[in-house]
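Engineer: below is the sequence, then the predicted model.
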Amino acid sequence: MLGLSVPASALAFLVLVTPICFWVAYTDLKYMKIFNVAVIALIAVFAVAGPFLLPLDVYAWRWINLVVVLAIGVLLNATAGVGMGDVKFAAAAAPFFSTATSHVQLMVLLLAGSLLGAFAAHRALRAVPAVRRMAPDWVSWQRKDFPFGLALIATLWGYLAIVALTTG
């Protein structure tokens, strides 16, 4: 580890994941798909940068987050119709989160708020004809389901930003 503080590590991860988050937001809105290459890119960021930004024991244990979230996600895909792209993205994002109780609580609050905010914003914006004309080919405007990747991205990005802004 480079000796970075928890906020500095979160900031570094935030900078590295931001382009992927923008890309996923665009593809989820336009195609209602989160492409595997984006999921692989997110995993690659953690795999390559993680050993430099986290203590090695923390880095190693966080891979369990990916496995657990993927297993839960596959179950939700089979039973509740959660999209597999969303499942894979959530699993790829999972190692970036600490499993400390306060961090899990923060993540749950962020996910709930992000889901409500992203859903409301998407539905409101798609109701505005001028907005729809700016992106008339976006699949998410036509479908009844919702691009859940927006909430997942907001949760990941918001979590890293909050942790980066904490002082300890």
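Structural biologist: The structure has been received and is ready for your questions.

Engineer: for the rest of this, base every contact and every neighbour count on C-alpha atoms.
Structural biologist: OK.

Engineer: what's the burial count for residue 39?
Structural biologist: Other residues lying near residue 39 total 21 when counted by other C-alpha atoms under 10 Å.

Engineer: quick check: it vs residue 88, distance?
Structural biologist: Separation of residue 39 from residue 88 (C-alpha to C-alpha, to the nearest Å) stands at 7 Å.

Engineer: second structure for comparison follows:
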Amino acid sequence: MWFLPFVLPICLYVAFTDMARMKITNPAVIALALVFVVVGFFLMPFTDYLWRLAALVIVLVVGIVLNAAGAFGAGDAKFAAAAAPFIALGDLRLLMALFAATLLAAAVAHKGVKYTPLRRLAPHWTSWEQGKKFPMGLALGPALAIYLILGALYGR
């Protein structure tokens, strides 16, 4: 719950910038990581805090490898790494299901708006002209935000 007010604006910013410019910016990723580093230090037992920071490093290394293989963008990998400490290991299955649903909804919404008059609200967004490339931040940001909202509402 304590992370939510800091993380929610970053998640919304990531979704917006990825649609508008097909970029998840480094300042957004750094801000997300700093929220965990600073707020988490005061909220979590120290060993849990260190394990969550280790998750950041592990996800970053895996993300770099997947980016090098062309599986997804560097910004997506960095955002996933910065988001990893916020996820409890026991919630990993929930997060995967939540991300799958969010990704599906984001893809349908993005493609749906792309071919409707709503596109005129943001005619210069780079994501409209990317062919098969998709602004993954449109799913990554909301997935983390929804996860934290569910944790605030139903967590222990």
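Structural biologist: Looks like it arrived, so ask away. Keep in mind that what you see is a predicted model, and the values were worked out from it rather than measured.

Engineer: give me the number of residues near the residue mapped onto residue 47 of the second structure from the first structure?
Structural biologist: In the first structure, the residue paired with residue 47 of the second structure is residue 57, using TM-score structural alignment. For residue 57 of the first structure, the tally of surrounding residues (other C-alpha under 10 Å) stands at 9.

Engineer: which parts of the first structure are strands?
Structural biologist: Along the first structure, no stretch is classed among the strands by DSSP state E.

Engineer: ignoring the adjacent residues along the chain, who's closest to residue 125 of the second structure?
Structural biologist: Closest residue in space to residue 125 of the second structure, ignoring its immediate chain neighbours: residue 20 at 4.2 Å, by C-alpha to C-alpha, 6 or more residues apart in numbering.

Engineer: the aligned partner of residue 19 of the first structure in the second structure and residue 20 of the second structure: what is the separation?
Structural biologist: Aligning on TM-score structural alignment places residue 19 of the first structure opposite residue 9 in the second structure. Taken as C-alpha to C-alpha, the spacing of residue 9 of the second structure relative to residue 20 of the second structure amounts to 16 Å.

Engineer: cool, residue 85 of the second structure as well?
Structural biologist: To residue 20 of the second structure, residue 85 of the second structure is 27 Å away according to C-alpha to C-alpha.

Engineer: those two - which one has more neighbours?
Structural biologist: More neighbours surround residue 85 than the other of residue 85 of the second structure and residue 20, with 25 against 17 (other C-alpha under 10 Å).

Engineer: which position in the first structure aligns with the more buried one?
Structural biologist: The alignment partner of residue 85 of the second structure in the first structure, by TM-score structural alignment, is residue 95.
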